[in-house]
Each structure stands twice: as C-alpha cells, then as structure tokens.
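In: Here is the input, now give the coordinates:
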Amino acid sequence: MTNDTISDMLTRIRNGNLVGHKVVKIDSTRMNYQLIKLLCAEGLIRQYETVIKDGRQFIFVYLKYSNNSSRPIIRGLKRVSKPGLRVYVSNNQIPTILGGQGLAILSTSKGIITNLKAKDLGIGGELLFYIW
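Out: Here you go, the predicted model:
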C-alpha cells in the first residue's frame, strides 16, 4: 500500500505510455476514480472501467494514442502537491500550462476540476498535478 495514491496512479499511466500498453491497472480510491473520470471527460484517455478482483477493486484505464502513429496523447505528467508539501493556489494564481495546451488539475470546494474551469468559476484550491 502506498501513501500517495495519486503519484502511484500518475506513474502507472506514465510508464504505460512509455512502453505502449493499451491498458493499465490502478488501485481504486475515490480520488483516483474522480481523476480518471476527469481525464476521460477531457479526452486524454479512451475509457475506464472498475473491476473487482480477489476482493480488491481496481480501475482499468485504456490509454489513448494518436490515430496515425503510436504516439501517446498524454505527453507528460508532473505531480505538484505532495503529502509532504501541499500546494494551494487562489483564483488569480492558477497557472496556464504550455500556453494553454496542457491542464492543471485542482481539488477545490466544487470537486476535482481543471484550471480552465477553476478560472471560470473564480475559485482556487489544491494544485494536484499538471498534464500535457
């Protein structure tokens, strides 16, 4: 069992993309489920499904690749807020990632949302990770 399930999830997705896997298996937590759901809604992964295996619940994440090549849609992931050092931003401190080509994922009072939606709502929160 890992202390930082979000970092573990991001590492599994990153490693799966590097070697060209179609599916990665992630431990199911409420936070991981919400993050995967958001990534699917943003079009960064193909789909996901929850599976119970040996009494434990997992999320199978189907990674997305470019149509004309085997290049992954997700180019990079960077964890920002960690268990040892939480990073919070207000609504005017929300970063723009790669000139708007990437996303920052935040945990706010309105749930797990992207930096674009947080700017629209005018709220800040905990800056979880960057994805591009």
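In: rest of the way, CA atoms for contacts and neighbours
Out: Fine.
In: in stretch 70-83, what counts as buried?
Out: Applying a neighbour-count criterion of 16 or more other CA atoms under 10 Å, one finds 72-74, 77, 79-81 buried in stretch 70-83.
In: how about those residues in a markdown table, adding secondary structure?
Out: Listed next are these as a markdown table, based on DSSP: H, G, I helix; E, B strand; the rest coil:
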| residue | secondary structure |
| --- | --- |
| P72 | strand |
| I73 | coil |
| I74 | coil |
| L77 | strand |
| R79 | strand |
| V80 | coil |
| S81 | coil |
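In: One more, please, to line up against the first structure:
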Amino acid sequence: MDQIANMVNMVKNGGRASHEFVTVPFSKIKYAIAECLVKEGYLTSATKKTKKGFPILELGIAYVDGAPKVNEVERVSKSSRRVYKGMKDIRYTKGGNLITVFSTPKGIMTDKQARKEMVGGEVLFKMW
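Out: Purely as a prediction, here's the structure:
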C-alpha cells in the first residue's frame, strides 16, 4: 500500500470527521511532508511520538471557520507510474488554494518553494 497516499487521505478523512488529530506510522518522508504542510497552513502541528514502542506521527488538522482546510487530495506519482516535472514545467496556481508537493534533490517542498529554489522533481500529490 502507498504510505504517502494513506497519510494524506487520513488527513482529509479526519478533517471531514471533525477530528482534531490523526496518527499515522512514522517515517522520515512522511515527517518531511507533514512539516511542509504545517508551513503552508494545511496542518496545525506534526509531532513524533511513541505508542506501544512504535514511532507514530501525530498530525493536527487545520480548520477555517469550522470547515477543514483540506478538501481534496490527488495522488499524482504512484509506485506504478512515476511523474516528474522540471523547473520550467511547474505551473503557477491561481487563487492560491491548490498546492503541489514535490520530492526534489533539495528535499520535500511545495510548488512555490520549488520555483523559488529553481529545482524540479517527482510530483507527489496535489492538495486543495
């Protein structure tokens, strides 16, 4: 199973169910993605904890006027089909609600950060 898709779908479903936090199994890439989403305001917190001897990641879900900030998630690059974009192929998004998360040589970052750093990479998912 795709662990990144599982994590972002748990955030989306947790928001729809009005949960304050969701927990997912810890990994370095999931923690980096969570930190990126905290910077963008889609999560309120990302904390590494231990539960029954296993590391977990506790994610605080962000709400705007009682509605979850994460409305939809689309996984772009999958294990069966990897999708890469160069720096010149990263488009600007109108309205500012949509973010695209990339895995680049400089780490996990959003489309805005990737354009600023002038790097491309693997498109992980889109979130709005």
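In: Please report the TM-score between the two superposed chains.
Out: Here the TM-score for the pair of chains, by TM-score structural alignment, normalised by the length of structure 2, is 0.93; 128 aligned residues with a CA RMSD of 1.3 Å.
In: Find the helix or strand that Y31 of structure 2 is a member of.
Out: Secondary structure assigned from DSSP states H and E places Y31 of structure 2 in helix 28-40.
In: so after that helix, what's the next helix or strand?
Out: Past helix 28-40 of structure 2, further along toward the C-terminus, the next helix or strand under DSSP H and E is strand 43-51.
In: how about that following strand, which residues of structure 1 does it hit?
Out: Strand 43-51 of structure 2 corresponds to residues 45-53 in structure 1, going by TM-score structural alignment.
In: once aligned to structure 1, how far is the helix holding Y31 of structure 2 on average?
Out: Taken against structure 1, helix 28-40 of structure 2 registers an average deviation of 0.7 Å after superposition, with mean CA distance after the TM-score superposition for structure 1.
In: which parts of that helix are buried?
Out: In terms of neighbour count (16+ other CA under 10 Å), helix 28-40 of structure 2 has its buried residues at 30-38.
In: May I see the residues you listed organised as a markdown table, with distance to K106 of structure 2 added?
Out: Formatted as a markdown table, the entries for the buried residues of helix 28-40 of structure 2 read as follows, by distance: CA to CA, whole Å:
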| residue | distance to K106 of structure 2 |
| --- | --- |
| K30 | 16 |
| Y31 | 15 |
| A32 | 12 |
| I33 | 13 |
| A34 | 16 |
| E35 | 15 |
| C36 | 13 |
| L37 | 17 |
| V38 | 18 |
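In: out of the residues you listed, which one sits closest to Y63 of structure 2?
Out: V38 (12.4 Å; CA to CA).
In: Quick check, that closest one in contact with A32.
Out: No. Using CA atoms under 8 Å, V38 of structure 2 and A32 do not qualify as a contacting pair, with a distance of 9.9 Å.
In: any residues in contact with both of these two?
Out: Taking CA atoms under 8 Å, 6 or more residues apart in numbering as the contact criterion, no residue touches both V38 of structure 2 and A32.
In: returning to what we had before: residues in contact with the helix holding Y31 of structure 2?
Out: Defining contact as CA under 8 Å, 6+ apart, one finds that helix 28-40 of structure 2 is touched by 4, 7, 43-46, 57, 59, 101, 108-110.
In: What residues in structure 1 pair up with stretch 16-32 of structure 2?
Out: Per the alignment by TM-score structural alignment, stretch 16-32 of structure 2 matches residues 18-34 in structure 1.
In: buried ones in that stretch?
Out: Of all the residues in stretch 18-34 of structure 1, those buried under the rule 16+ other CA under 10 Å are 23-28, 32-33.
In: how long is that stretch end to end?
Out: 24 Å (CA to CA, to the nearest Å).
In: just stretch 79-97 of structure 1 next, same as before
Out: The separation between the terminal residues of stretch 79-97 of structure 1, taken as CA to CA, is 13 Å.
In: hmm, who's touching it?
Out: For stretch 79-97 of structure 1, the external contacting residues (CA under 8 Å, 6+ apart) are 4, 7, 10, 102-104, 115, 118-119, 122-130, 132.
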